[in-house]
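**Q** Next comes the sequence, and after it the predicted model I'd like to discuss.
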Amino acid sequence: MNPVPAPNRRTDPVTVLEVLPRMDLAGETIRVVNLLRRLDPTEFRLLFCVTSGAPGSMDEEIRALGGEVYYCRADLRFPFAFRRLLRDVRPDIVHAGVAAFSGVVLAVARGSGVRRRVAHFFTTTDRRGDTVSGRLRRTAGRVLLDAFATDLLAVSEAAMRGQWRESWRLDSRCRVIYNGVELEPFGVAIAGQRPMPSLPELDEFGDVVTQPLTVLHIARPDPVKNRSRAVEIVATMCTRGFDARLRVVGRQSEEETKGLLTLARGLGVSDRVEFLGERGDVPKLLVNSSLLLVTSLREGLPSVVLEACAVGTPVLSSDLPGVAEIARVLPGITMLPLSTPNEIWASTAADLAIVPPTLDERREAMRRLRRSPFTMENWQRDITAVWSQPQPQPQP
C-alpha cells in the first residue's frame, strides 16, 4: 500500500525565477550560481530571466548545473514576453534584482498569479542617476513595488535606505541580507601562496630588491565603477616614484577599454596597465596583489571587498556606506572621499601596499571572515528562508 502524502505538503521542488540584468561574472550572479550548486534539486528549482536580452558568460555553466536562462529584454514588449514565460515555467516565486524595473517585473508576476514576489536591491541608487527621467522611473518603480512586492530585500542597510526609504524598518516586508563569500576557493588561494623570505632579497650590488606594487581593480564596464580614476591614481603613484602596476579585471567593452588606454598613454603609464578581462581565478589574483582599489561612485555591498578581506589583502575604497558597513565588522579597509586629490589616494595606496600580509595574517583574515555575517552559508540560509515561507494567500 502506497503512503498517502501529508495534506498541504509539497512533493515537488519550489520553482524560483530569478530576474537579473545579465549572467556575467559579477558579484550577484557569481553568488546565485554558487547557490545553484549548493541547492538540493528536490527542494528548489532555480531558473533565470535576463532583462538585457543578451547571453552572458555564465549561461552555459548554469545550464550544466540544471538551471536555465531565458531572455526577456526590458523594452515595451517585456510585459507580454514575461507573461508568456511565466505561463510556460509556472514559478512559485519571482525574485527580481533589476532596481526600479523590478516594479514592472513583480506587477506582471502578480497579474499572472505568482504569490511570492521578491524585490532585491543591490546598490544604493538607480544607475539612471538624478535625471528627470531617472527620478520618474524610480518613483513609478517604487509605487509598483509598494503595490505588488511581498518581500523587499537589500544587500545592506544603505541599499535599503537608498532604494526604498529611510523608514524601511517599519515595513514588515523589508529585510537586509548581507552578501556571502564562498570561502573554500579563497582558502585554497592562501594555502597556495609561497611563504615570504625571512631575509630581504638583495641584488648584485647588495641593495634590497623591491617588488612592484600590484594594484587590482575588479569591476564591470560601467561609468559607476569609475575605472578611469584607478588609472589616474596608479599614474600618480608612479609619478611619486613607486613601481606600481594596475591590473583591471572584469568584462570589457571596446569603447571603455579604448578610452582607458588613451588615458593611460596620456599619463605615461600605458605599459603599467593590464586588462585581464573576466577571470575565474579572482582568489589567486587577490592573494598575489598588493592592494584592492575600489573607486566606485556607488555600491550596495561590494562582494570584491569581502573577498579581499577573506585573504587579508588591504582595501582602499571610496567612502561608500556599504563598505563602511563591512568595515564595522572586518579590518583592513581604508576609505577616502572621491573628492580627495589623487596625490593623497596615491600616498595612502602606497602606505597600505608597501608591506604585504604574511601567510599567518592571511589565515587570520580568513578565520575572521568565517566568523562574520558575510559567509555563503549565512546568505544561503537567509535567502532560502524567504523562499520557504508559507505562500501568501491570493488577494481578491
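**A** Sure, I can see it.

**Q** From now on I want contacts and neighbour counts done on CA atoms only, so please keep to that.
**A** Will do.

**Q** List the contacts of the residue nearest to residue 98 when sequence neighbours are not counted.
**A** The spatial neighbour of residue 98 that comes closest, neighbours along the chain excluded (Cα to Cα, 6 or more residues apart in numbering), is residue 20 at 5.7 Å. Residues in contact with residue 20 (Cα atoms under 8 Å, 6 or more residues apart in numbering) are 48, 49, 50, 51, 96, 97, 98.

**Q** Repeat that for residue 325.
**A** Contacts of residue 325 (Cα under 8 Å, 6+ apart): residue 156.

**Q** immediately after the one helix or strand it maps to, which helix or strand?
**A** Residue 325 is located in helix 321-327, with elements delineated by DSSP states H and E. Downstream of helix 321-327, the first helix or strand assigned by DSSP H and E is strand 333-336.

**Q** Packing partners of that following strand?
**A** strand 315-318 (3 or more Cα pairs under 8 Å, 6 or more residues apart in numbering; DSSP states H and E).

**Q** one step back: could you measure the residue nearest to residue 98 against residue 74, distance?
**A** 11 Å (Cα to Cα, to the nearest Å).

**Q** Included below, for side-by-side comparison, is a second structure:
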Amino acid sequence: MTGQPHVFHLITRLIKGGAEAKTLATVQGLKNDYLFTVGYGAEYDLEPLNRLNEWGVETERFPLIRHYNPVTAVPAVVSLAQYLRREEFDIVHTHSTEAGIIGRFAAALAGVPNVVHTVHGVPFTEDRNDTLNRFVLACERRAAMYTDTIATNADVIAEEYLEEGIGRSGQYTTVYSGVDLDAFADATPADDLPGERPRVVMVGRLAEGKGHGVLLDAVESMGDFEGSVCIVGDGPLYGSLGSEIEERGLSDRVFLTGYRDDVPRILAASDVLVLPSFREGTPRVITEAMASGLPVVATDIAGIPEQVLDGENGYLVPTGDAAAVREGVGDLLRDSELRERMGERGLERVEEFSAEAMVGQLDGVYQELIGE
C-alpha cells in the first residue's frame, strides 16, 4: 500500500442524528491519517454535508439506498458494487441497518479487502413488525459473513447479536460513541429556553421509537409540578407532538423548541435529561448529559446501562413505563441535592466515552486490518 489508506464510510441517511455525528467525528479525528470518502443514501441534510465539504472530504450520494425500502435494495447493491470496484478502497466501513446490509453485500461483490460495520442500535425490537424483524435478522446474519470487524457501541449489543446467531465472537469489538467532553464542561447556559427551572430536557430526532408519548404520559400524570419540560429536536413527529401537547393541556409545561445547534448550552440550562426510547445503541445525548453534570432517566435497554448506573448517576426504567419515568423525574425535580450528587457521579465516569477514546479505538481497528 502506498500513500494514505483509502476508507469509504457508508451511512443510510446523512442527517442530524447520533449515528451521523459519530461518523463525522471519526472522519474529523482521522482525516489527517486516512483518505476518506463518505457515501450516503437518498435522505440527507445540508449541514453535515457542508461540514464534510469544508474538511475537504469527498462525498457520494446513492439515491437507491433508502430507509427500510426493500424494493430498491437489490439495485442499490449492484450500483454500489460497481462504484466500489472502480474506486479500489482499502476499507469499507458501513453504518446503520440499511447501509450496513447493502454496503457489505456490495463490498463482497466488489472484492473489497477489509470491511467494518458499526452497529449504532439494535434494529430488531419488540415495537417493530415481526416480519420485518425476521427479514432484518436474516440479512444481518448473512452480511456478518462478509464482515471483518463488527463494532458495537455497547458490550450488551454484541452479546445480543451473538445470541441471535449474527457472526462470531472474534469479529466483535466495543467502541463507545465518543463526545467532545470539553464542549459540554464549560458551556454557557442558554438564556432563551421556554419554561422555568428545574428544567427536564429530552434531546433527539422527533421520530417513532424515541418514546415521546411515554414522556407526555408521565408529565400528564404528575399534575402540577415545579419546573418545565423542553423537547429539543426536529423530525416527522413535530406537528403531531405539538398537537398532542395542546390537546392534553400541557402547553404551559411542555415546550417544543425545534432543532437547535447549541446542545451544550441547552444542557447547561437544564437539570434532568430524560430518554424513554424503545430502541437505542449507546446514545450520545446521555454521554453529553453526563459531561454536563446532569442526572439521567432513561430506559433499561441496549448500551444505556453501560452509561447510566441505576441509582448512581440516574434511573433506569422499563420501556413504555410512564409511571416509572414519572417517579424518577419526580424524585429528581423535588430534590436538588440528589440531582447534584447524581450529576457529579456522571462526571466521574464520563471519560471513557470521549471522542478521543472512540477515534483511537477505530484507528486501532483500521491499522489491524491493513497490517500497519
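**A** Perfect, I can see it now. These numbers were taken from a predicted model, which means no experiment stands behind them.

**Q** joint contacts of residue 20 and residue 74 of the first structure?
**A** What both residue 20 of the first structure and residue 74 touch, as defined by Cα under 8 Å, 6+ apart, is the set residue 51.

**Q** what helix or strand is the residue opposite residue 38 of the first structure in the second structure once aligned on?
**A** For residue 38 of the first structure, the aligned position in the second structure is residue 29, judged by TM-score structural alignment. Following DSSP H and E, one finds residue 29 of the second structure within helix 18-30.

**Q** One more: residue 186 of the first structure?
**A** Judged by DSSP H and E, residue 186 of the first structure forms part of helix 184-191.

**Q** Flag every buried residue along that helix.
**A** 186, 187, 189, 190 (16 or more other Cα atoms under 10 Å).

**Q** Who are the contact partners of the aligned residue in the second structure for the second one?
**A** Applying TM-score structural alignment, one finds that residue 187 of the first structure aligns to residue 185 in the second structure. Taking Cα under 8 Å, 6+ apart as the contact definition, residue 185 of the second structure lies against 291, 292.

**Q** how close does residue 185 of the second structure sit to residue 287 of the second structure?
**A** Distance from residue 185 of the second structure to residue 287 of the second structure, by Cα to Cα: 12 Å.

**Q** Would you mind confirming that residue 158 of the second structure is in contact with residue 172?
**A** Yes. Assessed by Cα atoms under 8 Å, residue 158 of the second structure is found in contact with residue 172 at 6.6 Å.

**Q** between the two, who's got more neighbours?
**A** residue 158 (26 against 21; other Cα atoms under 10 Å).

**Q** And for the residue nearest to residue 107 of the first structure when sequence neighbours are not counted, the neighbour number?
**A** Nearest residue to residue 107 of the first structure in three dimensions, chain neighbours excluded: residue 148, at 5.7 Å (Cα to Cα, 6+ apart). Other residues within reach of residue 148 of the first structure, judged by other Cα under 10 Å, total 24.

**Q** residues contacting residue 148 of the first structure?
**A** With the criterion set at Cα under 8 Å, 6+ apart, residue 148 of the first structure makes contact with 103, 106, 107, 110, 117.

**Q** what about residue 344 of the first structure, how many residues close to it?
**A** 14.

**Q** other SSEs contacting the helix or strand hosting it?
**A** Take DSSP H and E as the rule and residue 344 of the first structure turns out to sit in helix 342-353. When contacts are defined as 3+ Cα pairs under 8 Å, 6+ apart, helix 342-353 of the first structure sits against helix 227-239, strand 291-294.
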